[in-house]
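Participant: Structure, please.
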Amino acid sequence: MLKQGRQWADLSIARTTPALLGLFSLVILVAHHLQNSQKFSIRQAAWYAKPLPTFVDAITLVRQSLWSSTFSMSHSPSDMVKIPRALLERLTDTLGYAA
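Facilitator: Sure thing, here's the model as predicted:
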C-alpha cells in the first residue's frame, strides 16, 4: 500500500534523501572552510558543555557569513540606515541560531 502526501511515497523519499544529504554535506564543507578564516564560536548552555561543534553551530557560521556579506553592501545611499556594528553582529548571531 502506497501512502500519499507528506513525502511518504517511495519515489519522493528517494528524491528527498539524497538532496538533504547533499545539502548537509555542502553546509559542513563550507563551515569547515570558513572556520579557518573566521571566529567559530560554539554556543553552549551552562549545564552542558559541548566538546565539538554541532550541525547547528556549522549552519549558523554559514548563515552569518552569507548575511554579513549581504548586509555590508548598499546599492543606494538613501536605502542605508546606520546601526552600530555590535547590534548588527548581535542580530545576525541571534537569527543564525533561531532560523
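Participant: C-alpha from now on. contacts and neighbour counts both.
Facilitator: Fine.
Participant: Residue 53: what's it in contact with?
Facilitator: If a contact means CA atoms under 8 Å, 6 or more residues apart in numbering, then residue 53 has residue 42 as its contacts.
Participant: let's see this one next to it:
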Amino acid sequence: MPVGVTGIIAIFVRRWQVEVIFSEVRAHLGVETLRKWSDKAISRATSALRGLYSLIILRTGDLLGQGAAPYAAEWRRKSNFTFTDAFAAVRRRIWGGYSSDTLLHDRETPKIPPDRLVRMADALCFAA
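Facilitator: Okay, here's the model as predicted:
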C-alpha cells in the first residue's frame, strides 16, 4: 500500500513521540541496558520502574485536572506535558509543602526568603 508524503510525516511524528518518551524514561528513571542482569532482577526492576512511571503519569493527570500548566519559558508556551515536565510537576507538588521554617530549625540562622526558596525548588525539580 503506497503511503503519501503526509502519511510518512504522520508516521515519523508518532514514532518521534514514542522515542522521546522512552528517552526521557531512560534519563529520569534509570532504565538502561539490562544485559548483565539476571532474569528475575530484570523483571523486578522493569516492573517497579513501569509502576513508578504509571504513578507519575496518574499524578500528572490529577495536577492537570487542578489546572496545572507545564513549566515553560516566557517566550515559549507549552500546551502539553513532556515526561520531564510531568516528573518535575509531581516533584514540585510534593516539595511544595516545605517552607523555610521547615528547612531552617536554627533561629539564629537567617531564613531563606520565600520567593527565593520557590525559585530554588522550581530549578531543582528539573535538576534532581
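Participant: and the equivalent of residue 52 of structure 2 over in structure 1, what element?
Facilitator: For residue 52 of structure 2, the aligned residue in structure 1 is residue 23 (criterion: TM-score structural alignment). When secondary structure is defined by DSSP states H and E, residue 23 of structure 1 falls within helix 10-35.
Participant: before we move on, what about residue 122 of structure 2?
Facilitator: Assigned by DSSP H and E, residue 122 of structure 2 belongs to helix 114-127.
Participant: What of residue 84 of structure 2?
Facilitator: Under the criterion DSSP H and E, the helix or strand holding residue 84 of structure 2 is helix 83-95.
Participant: Counting neighbours, what do you get for the residue mapped onto residue 65 of structure 2 from structure 1?
Facilitator: In structure 1, the residue paired with residue 65 of structure 2 is residue 36, using TM-score structural alignment. Counted by other CA atoms under 10 Å, the residues lying close to residue 36 of structure 1 total 9.
Participant: same check, this time on residue 8 of structure 1
Facilitator: The local packing of residue 8 of structure 1 (other CA under 10 Å) involves 11 other residues.
Participant: same check, this time on the one 3 residues further on
Facilitator: Counted with other CA under 10 Å, the neighbours of residue 11 of structure 1 add up to 9.
Participant: Distance-wise, check it relative to residue 17 of structure 1.
Facilitator: Between residue 11 of structure 1 and residue 17 of structure 1 the distance, using CA to CA, to the nearest Å, works out to 10 Å.
Participant: ok, the residue most central in space within structure 2 - contacts?
Facilitator: A centroid search over structure 2 (CA atoms, centre = their mean) returns residue 87, at 1.9 Å, as the residue closest to the centre. The neighbours of residue 87 of structure 2, taking CA under 8 Å, 6+ apart as the test, are 56, 125.
Participant: Tell me which residue of structure 1 lines up with it.
Facilitator: Residue 87 of structure 2 maps onto residue 59 in structure 1 when the alignment is built from TM-score structural alignment.
Participant: hang on, the earlier thing: give the aligned range of the helix holding residue 122 of structure 2 in structure 1.
Facilitator: Residues 85-98 of structure 1 are where helix 114-127 of structure 2 aligns, with TM-score structural alignment as the criterion.
Participant: Now residue 97 of structure 1. Nearest residue, chain neighbours left out?
Facilitator: The shortest distance from residue 97 of structure 1 to any residue that is not its chain neighbour, by CA to CA, 6 or more residues apart in numbering, is 5.8 Å, and that residue is residue 60.
Participant: Thanks a lot, see you next time.
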